[in-house]
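**Student:** Pasted the sequence and its predicted model underneath.
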Amino acid sequence: MSNALIRLQDISVMFARQNVLDNITISVEPGQIVSLIGPNGAGKTTLVRTVLGLIKPDNGNVWRKQKLRIGYMPQKLHIDPTLPLSVLRFLCLMPGVDRISTQAALKEVGAEQVINSPVQNISDGEMQRIFLARALLRKPELLVLDEPMQGIDVAGQAALYSLITKLRDRYECGVLMVSHDLHLVMKTTDMVVCLNHHVCCSGHPKQVSGDQAFIELFGKNAQTLAIYHHHHDHDHDLHGTIIDDPTTL
């Protein structure tokens, strides 16, 4: 099974007799970022739920490394605005998590200053980093990120993508990420899987950008995104402001 953390082989999932996923094969290895892209309704969330073990496929096989630790970062989480819940209490709802480990995880993602803030007062960018800290508290071998940039401005997206790459490098974990942000996905990922109920195409971003299936889904202008590289000598804080010291991210 090579060096894979997880491998889905010929997976099919049906809802109401309709194929949501059809004959999907995908794997993630340690240190690899795999990005799922595709139109709305393409089956990306269903594939993520299959990876997490929340959906049992109708056909095919799911293989996971023994005792694989998965950290999951959801798109969003509804929290009752009347519920008195601080960031610390929210993260400590996980078994075995205390203030010390919470502080360390928040510092890792550049959000330690919000530890005592009510979750209802947290910005979208800060909330995504809190979700990421929550995933890290599981000491994951595989990070599964479902549209982690939702609701964040472009500068904040770039900062969060940079952080995810740094965490991948630091922990040598695999990353499976769902995203619509082609302009950032194409320069931060190792493998792109273009999904529209089946795998339309997959491979390195530059390779995928020339595939006819990719062009048909996203248009000819999307081809340039796979070879675009943005080099900069600065980073951004949670709100997108330029900072001189990237270690404060």
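**Tutor:** Right, received. Where do you want to start?
**Student:** Every contact and neighbour count from this point should use C-alpha atoms.
**Tutor:** OK.
**Student:** residues touching the residue nearest to the spatial centre of the chain, list them.
**Tutor:** Compute the mean C-alpha point of the chain, and by CA atoms, centre = their mean the closest residue is Leu145, 2.3 Å away. Shown in contact with Leu145 (CA atoms under 8 Å, 6 or more residues apart in numbering): 72-75, 175-178.
**Student:** Swap in 7 Å and give it another go.
**Tutor:** Leu145 sits next to 72-74, 176-178 when contact means CA atoms under 7 Å, 6 or more residues apart in numbering.
**Student:** My reading is that Ser162 lies in a helix. Confirm?
**Tutor:** Yes. Under DSSP: H, G, I helix; E, B strand; the rest coil, Ser162 sits within a helix.
**Student:** One more to weigh against that first structure:
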Amino acid sequence: MSLVTLMGLGVRLGRHQALSHVDFSIDKGEIVTVVGPNGSGKTTLLRSIIGAQKPTSGKIVRAKGLRIGYVPQSLSIDATLPLTVNRFLNLPLRHDREVTEQALSVAGAQGLQERQMSALSGGQFQRILLARALLKNPDLLILDEPTTGLDQPGSAALYRQIEQVRSDLGTAILMVSHELHVVMSASDRVVCLNGHVCCHGTPEIVASAPEYRALFGSGTQGALALYRHDHDHHHHSHDSHSHEHGTCDHA
């Protein structure tokens, strides 16, 4: 079942054509990673899916009653402001304690309720943002470059946690990245964006595509392998979508 479908999406920002002829969809339970250089339209794509950016051409179809959880790239909180994790999670609407505890548990942030937001490490902070996005029990979780500022072990741990979210809740995940090595091996599909969809398919197919290497350079296969771990050998693909081979433009 398709949660969001973009058909011939075009977005013009002033004189700049940010996106052109984008056909894209994400199905229930899928993990899709969007990669592309700065200025490739990744943020515009997210804003369009969320509903914050109106298309100038094409259309977007969302499943009825679709719930979207959003994890921003960063969030600035004044270090002098006394704000506990629990208070942060209950702004602007208060939630039942068991709801917040469940969200923290799924995000791998148990026991942090009374900690000051300003005292959290980078990885803990991102997990709290993840927990906050999970409070509405989303069908689709959107993460905008969630590992910005984290070191390699911190990034790997956060991606394992995101995989766990899909495993525990069955939530579809759309993740945007500006670097290759953040592509999780658990991604069902990788979409390479550069104003249009220039390549899509499994991580291995995209990593070896000439179009991808032209944008990001070579040496990609080893980087992809960084985030493989034992249970990947037992990972089964979802049958909701079949993108076994993938496609790449050869323009």
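**Tutor:** Now that the structure is in, tell me what you want to look at. Fair warning: this is a prediction, and the values are worked out from it, not measured in the lab.
**Student:** Out of the contacts of Leu145 of structure 1, which end up buried?
**Tutor:** Neighbour counting over the contacts of Leu145 of structure 1 (16 or more other CA atoms under 10 Å) leaves 72-73, 176-178 as the buried ones.
**Student:** Secondary structure and distance to Asp233 of structure 1 for those residues - can I get that in TSV?
**Tutor:** Listed next are those as TSV, based on DSSP: H, G, I helix; E, B strand; the rest coil; distance: CA to CA, whole Å:
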residue	secondary structure	distance to Asp233 of structure 1
Tyr72	strand	31
Met73	strand	28
Leu176	strand	27
Met177	strand	26
Val178	strand	27
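**Student:** Reformat those residues as JSON lines; add distance to Ile11 of structure 1.
**Tutor:** Converted to JSON lines, the buried ones among the contacts of Leu145 of structure 1 look like this (distance: CA to CA, whole Å):
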{"residue": "Tyr72", "distance to Ile11 of structure 1": "21"}
{"residue": "Met73", "distance to Ile11 of structure 1": "23"}
{"residue": "Leu176", "distance to Ile11 of structure 1": "17"}
{"residue": "Met177", "distance to Ile11 of structure 1": "18"}
{"residue": "Val178", "distance to Ile11 of structure 1": "18"}
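**Student:** Looking at the residues you listed, which is nearest Val62 of structure 1?
**Tutor:** Leu176 (15.0 Å; CA to CA).
**Student:** The closest one and Asp22 of structure 1, how far apart?
**Tutor:** Computed as CA to CA, to the nearest Å, the Leu176 of structure 1 to Asp22 of structure 1 distance reads 19 Å.
**Student:** which stretches of the stretch 1-150 of structure 2 form strands?
**Tutor:** 2-13, 16-27, 31-35, 57-62, 68-71, 140-144 (DSSP state E, counting those that start in this stretch).
**Student:** which one of those is the most hemmed in?
**Tutor:** Neighbour counts (mean count of other CA atoms under 10 Å) averaged over each of the strands of the stretch 1-150 of structure 2 peak at strand 31-35, with a mean of 25.
**Student:** circling back: map the residue nearest to the centre of structure 1 onto structure 2.
**Tutor:** When structure 2 is aligned by TM-score structural alignment, Leu145 of structure 1 is paired with Leu143.
**Student:** could the contacts of Leu145 of structure 1 go into CSV alongside distance to Asp169 of structure 1?
**Tutor:** Shown next, in CSV, are the contacts of Leu145 of structure 1 (distance: CA to CA, whole Å):
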residue, distance to Asp169 of structure 1
Tyr72, 18
Met73, 18
Pro74, 22
Leu176, 14
Met177, 15
Val178, 19
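**Student:** between the residues you listed, which is closest to His229 of structure 1?
**Tutor:** Met177 (19.5 Å).
**Student:** Just to confirm, what residue in structure 2 is aligned with that closest one?
**Tutor:** Using TM-score structural alignment, Met177 of structure 1 pairs with Met175 in structure 2.
**Student:** Could you do Gln18 of structure 1 as well?
**Tutor:** Match for Gln18 of structure 1 (TM-score structural alignment): His16.
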